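1. no sequence on hand, only this structure:
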C-alpha cells in the first residue's frame, strides 16, 4: 500500500539536482544532524549510537533537529543513520566507540571469512534494515513537507575497506592488500554489497526518501587504476540499477541521485559520461570553476544530447572554525566560483566538502547557511 505524504513546500534542491532553474542555490550539509549539536548530545547521553539509528522515533527527532534549529536556512534533511548498517545487515558486528569511531571487533582477515557475510539469496531489506525505512516514513510525515528528505548508502569500496580494516585507518593497507592478494574475493564481496545497496536505496525511496546519496568516503585512498577496477564499476551499477528499478515502479518514482567520491579527482569525467548520477559532490580540494569546466568539456565530447550534471559542495569544513566574517567571505568566494561558468550558479547545490566536525559551533554553521542564501540570491537576481 502506497503511503500518502504531505505536499512538499520547498522543492529547491530537487529542481537543482535535475538541472532546472532555481531562484537561489539550495543548501544542506553532510553530517548536519549529529555531535556538534547540543540537542543531539542530550539524546546521546541515554542511548548507544546504533540504538538511536534502530529506533525510528529517535532517528526522526535527530534528523529534524538541524531543520528546527536552522529553520528557513536548510533546504533538505538527511535521515539519521550510518553507512555501516549494511555490514550489520550482513551479519557483522559494528560498534561506535566514542572518540574513535566505528569498530569491527571481528573484521575479515582472509577470504574464508567472507562466508560469514555472503549469504545465499538476497538480504531481506525489510527484516534487516526495516528500522531505517520506518524512520524515513515517520520523518517524511513529521517534516510535513517543509524540506525534502534524503536517504543514503555507503559505496561498496568504502564499506569493504571498513570490513577488512576493522575501522578507520591511516593507510588502509589491509584492505588494499586484499585487492592484490585476493582480487576475486574482493569482487565477490563488492558485488554482494552492490546488490544490497541497490535494494536498500530502492526501499528507501519507497519509504519516503526524495533524493539519495552514495558516500564513497575512502575513494581517494585508491589510485586511478585500482579505483576503476574495484570501485567505479560498482558505483555505476548502483545508479543504473536503482534508476531502472524505480522506473519500473513509475516514472515519477525516479529520484535524483548524488555520488560523493571523496578524493578521487581523476574520476570526475567518467562520473559525468559513464554513470547516471544527477549530482556529483566535490570535496574541498577541488576548484569549482575548474570542475565545472571539466564537466562541460566531458559532456560536450559525448555524442548525442549532453546531459546536465549538477555539482554539490564544497566549502572546507575547517572554515567553520573561523569568525562569522571569515565564513561569510569564504562562502562568497565559493558561490562566485560555482557561478563562474554561467554567472548565476545554476546546477549547484551548496554543501561542505565533507561533513560537520564534532567541535563545530552551530552558530558558525548558521553563518554559512545565511551567506549561501545571501550571495546566491544576489547572483541569480543580477
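-> Ah, there it is. Computed from a predicted model, the values in this text were never measured in an experiment.
2. going by C-alpha atoms from here, please, whenever you check contacts or count neighbours.
-> Will do.
3. need the helices for the stretch 201-350 of the chain, in chain order.
-> Shown for the stretch 201-350 of the chain, the helices assigned by DSSP state H, counting those that start in this stretch span residues 224-230, 232-249, 268-274, 288-300, 324-339.
4. and the fourth one, what's buried?
-> This points to helix 288-300. 288, 289, 291, 292, 295, 296, 298, 299 (16 or more other CA atoms under 10 Å).
5. packing partners for it?
-> helix 268-274, helix 324-339 (3 or more CA pairs under 8 Å, 6 or more residues apart in numbering; DSSP states H and E).
6. and these: which comes nearest residue 93?
-> helix 268-274 (32.5 Å; CA to CA).
7. ok, now how distant is the nearest residue to residue 116 once chain neighbours are set aside from residue 114?
-> Distances taken as CA to CA, 6 or more residues apart in numbering place residue 91 nearest to residue 116, at 7.0 Å, with adjacent residues excluded. For residue 91, the distance to residue 114 equals 11 Å [CA to CA, to the nearest Å].
8. ok, residue 53 next?
-> 26 Å.
9. could you do residue 228 as well?
-> For residue 228 relative to residue 114 (CA to CA), the value is 23 Å.
10. same deal with residue 161?
-> Distance, residue 161 to residue 114, by CA to CA: 13 Å.
11. could you check which of these two is surrounded by more residues?
-> Higher neighbour count among residue 161 and residue 114: residue 161, with 22 against 16, using other CA atoms under 10 Å.
12. and the closest residue to that one other than its chain neighbours, what is it in contact with?
-> Spatially, and ignoring its direct neighbours in sequence, residue 161 is nearest to residue 175 (5.2 Å; CA to CA, 6+ apart). Neighbour list for residue 175: 160, 161, 164, 165 [criterion: CA atoms under 8 Å, 6 or more residues apart in numbering].
13. what's the closest of those to residue 313?
-> residue 161 (24.5 Å).
14. I'd assumed the closest one was in a helix, is it?
-> Yes: judged by DSSP: H, G, I helix; E, B strand; the rest coil, residue 161 forms part of a helix.
15. pretty sure it sits against residue 172.
-> Yes: assessed by CA atoms under 8 Å, residue 161 is found in contact with residue 172 at 7.1 Å.
16. another one to put next to it:
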C-alpha cells in the first residue's frame, strides 16, 4: 500500500510486507484480542465504562488499542471495536451483559423481521466513531506499527442476529438456512453490503490491513459453507481488496476456504 497523505511514514512495516508475501526478518506479532483482558490498565478503563461506550468513544478506543504496544514490541495494533457494531448500525439493539457476553434483546425470529433493518448503505453513517478511532490511532502510532481494521463475516453476524446471543450450536440460525433459504440470502446480502461500505470506510480512515472474522464457520458443513458463507466472503474480498490489504481468518474454517484462498490471491496468515 502506498504511503497515504496525512499519516506518519511507516517506521515498522513488517506486517504489511508479510501480508504482501514479501520477505521479512521475523514473523510479525500482534495481540489478537484488541487490548485484552490480561492487561490491568485495560481492566481499569473497562471498570469505568460500558463496553460499547468504549467502542463508540474514539479517544477510549484509541487508548486501549495502544495499551499492548506500550508494554510489548509488537508489529501491529488491531483497533478496539466489536463485530456487532454492524447489527447496531442496521438498527438492532445489542447489549454486553456481564457473564453472558453480547445479547440481542429482540433477535430476528422470521423473514418478516428483515423489515426492521435499516438500509445497508446508510449503516456507515452510524459508524463514524469507528472511523474517527482509526484515524486517531493511526496518527498516534506514528508509523511504529501497522493498524488493523476488522469486521465480522456475514454468516457470523447473521448467526448472532438470529440466535440473539452466543450458542454452542447456533441451531436457530442454522434452521433459517433450511427453512428460510431465500430470506437467509437476503439477510446475508444486507450484511455483506453494509460490511463492504464499512471496510472501505476503515481503509479511508487509516486501516492498513483488514481482517474478516468468520467465527462461526465451525457450525457449517462444507456444503452449507459453500452456499451461505463463501460467496459473501468472496464478494467482500473482491470489492474491498483494491482498497487495502486483505487477510482471511483460519479459525474453524474448513478446506473449502483454504481452496478459495489459493484462487483469490488473498493472504492467509
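-> That came in fine, so what should we check first? Everything numeric in this text was worked out from a predicted model, so none of it was measured.
17. show me which of the contacts of residue 175 of the first structure is closest to residue 256 of the first structure.
-> Of these, the one sitting nearest to residue 256 of the first structure (CA to CA) turns out to be residue 160, at 25.2 Å.
18. circling back: okay, the helices and strands packed on helix 288-300 of the first structure in TSV with distance to residue 86 of the first structure next?
-> As requested, these are exported to TSV (distance: least, CA to CA, whole Å):
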stretch	distance to residue 86 of the first structure
helix 268-274	24
helix 324-339	34
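19. mind checking which of these is nearest residue 48 of the first structure?
-> Set against residue 48 of the first structure and scored by CA to CA, those come closest in helix 324-339, at 33.5 Å.
20. and the closest one, which stretch of the second structure?
-> On the second structure, no counterpart of helix 324-339 of the first structure exists by TM-score structural alignment.
21. how about that helix: buried residues?
-> 324, 327, 328, 330, 331, 332, 334, 335, 336, 337, 338, 339.
22. then stretch 166-179 of the second structure?
-> Neighbour counts using 16+ other CA under 10 Å place 170, 172, 173, 174, 176, 177 of stretch 166-179 of the second structure among the buried residues.
23. do the same with stretch 367-382 of the first structure
-> 367-377, 379-380.
24. closest one of these to residue 58 of the first structure?
-> The shortest gap between residue 58 of the first structure and any of those belongs to residue 369, at 25.2 Å (CA to CA).
25. in the first structure, what residue corresponds to residue 254 of the second structure?
-> Counting by TM-score structural alignment, the partner of residue 254 of the second structure is residue 265.
26. and the aligned residue in the second structure for residue 223 of the first structure, how far from residue 242 of the second structure?
-> Under the alignment (TM-score structural alignment), residue 223 of the first structure maps onto residue 221 of the second structure. Here residue 221 of the second structure is placed at a distance of 30 Å from residue 242 of the second structure (CA to CA).
27. now residue 184 of the second structure
-> In terms of CA to CA, residue 184 of the second structure sits 28 Å off from residue 242 of the second structure.
28. quick one: common contacting residues for residue 161 and residue 172 of the first structure?
-> In contact with both residue 161 of the first structure and residue 172: no residue, using CA under 8 Å, 6+ apart.
29. in the stretch 101-250 of the second structure, mark out all the strands, start to finish.
-> Under the criterion DSSP state E, counting those that start in this stretch, the stretch 101-250 of the second structure contains strands at 101-103, 146-152, 209-213, 245-247.
30. okay, those strands in a markdown table with distance to residue 10 of the second structure and mean neighbour count next?
-> Formatted as a markdown table, the strands of the stretch 101-250 of the second structure follow (distance: least, CA to CA, whole Å; neighbours: other CA atoms under 10 Å):
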| stretch | distance to residue 10 of the second structure | mean neighbour count |
| --- | --- | --- |
| strand 101-103 | 36 | 15 |
| strand 146-152 | 8 | 24 |
| strand 209-213 | 14 | 22 |
| strand 245-247 | 15 | 22 |
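31. ok, which of those strands comes nearest residue 25 of the second structure?
-> Residue 25 of the second structure sits nearest to strand 146-152 of all the strands of the stretch 101-250 of the second structure, at 15.8 Å, using CA to CA.
32. using the three-state scheme, assign the aligned partner of residue 6 of the second structure in the first structure.
-> Under the alignment (TM-score structural alignment), residue 6 of the second structure maps onto residue 4 of the first structure. At residue 4 of the first structure the chain is in coil, as set by three-state DSSP.
33. for residue 75 of the first structure, see how far away residue 4 of the first structure is.
-> 21 Å.
34. cool, and residue 84 of the first structure?
-> Residue 84 of the first structure is 26 Å from residue 75 of the first structure, by CA to CA.
35. repeat for residue 196 of the first structure
-> Taken as CA to CA, the span from residue 196 of the first structure to residue 75 of the first structure is 29 Å.
36. swap in residue 206 of the first structure?
-> 21 Å.
37. so for the two, which sits in the more crowded spot?
-> More crowded of residue 206 of the first structure and residue 75, by other CA under 10 Å: residue 75, with 24 against 18.
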